[in-house]
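J.: Below: sequence and its predicted model.
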Amino acid sequence: MTAKVTFNSDRCKGCELCTTVCPKHIVAIDQAVINRKGYHPAHVTDISQCIACASCAKICPDSIITVEKF
């Protein structure tokens, strides 16, 4: 299965909730990037390891994560 995870990085407030629920531990806060709001947004570190469980999208309070399965 192939997965695509999209983050609306400009709306991410870096709350880190998504990083706590990923069973593969591949969602992290990007310390090298600062978005328009002044936060470090979340991102996937290794998409090839993603199982498309959508736990990150479900827990996101601002609905900025989209997970697609192929």
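T.: Structure's in. What do you need? Numbers count the residues shown, from 1 in each chain.

J.: drop to CA atoms for contacts and neighbour counts, all remaining ones
T.: Noted.

J.: So what's the residue count around Val44?
T.: 20 (other C-alpha atoms under 10 Å).

J.: do Pro61 as well
T.: By the measure other C-alpha under 10 Å, the count of residues near Pro61 is 13.

J.: same thing with the one 3 residues further on?
T.: Here the count is done by other C-alpha under 10 Å, and Ile64 has 18 residues near it.

J.: and the comparison structure, right after this:
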Amino acid sequence: MAKNKGAVVVNIERCKGCHLCEEACPSDVLEMNQQTNAMGYHYAYMANAEMCTGCASCAYVCPDACITVYRVKS
């Protein structure tokens, strides 16, 4: 059976660093970056990319719809 791999793309200029995606991720893939965007917010990024399954839990909870999840069979 093929295992799903995922990739999370965050629109860093729209992200306001609310941490909801980080809490919703069952695989602990996302973390807040130490750098800030133009508005001064720490934005989400894939800290553990190899663990992502593409479940899209992060995208479902994002209040600003700034997360896109891609799923690929590997």
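T.: Everything's here; your move. Here the structure is a predicted model, which is why all the values come from computation and not from measurement.

J.: Can you find the partner of Asp26 of structure 2 in structure 1?
T.: No Asp there; residue 26 of structure 2 is Pro. Aligned counterpart of Pro26 of structure 2 in structure 1: Pro23 (TM-score structural alignment).

J.: what's the answer for Cys66 of structure 2, then?
T.: That one, Cys66 of structure 2, aligns with Ile64 by TM-score structural alignment.

J.: Just list the residues touching the alignment partner in structure 2 of Ile47 of structure 1, thanks.
T.: Here Ile47 of structure 1 is matched to Ala49 in structure 2, going by TM-score structural alignment. Residues near Ala49 of structure 2 by C-alpha atoms under 8 Å, 6 or more residues apart in numbering: 7, 29.
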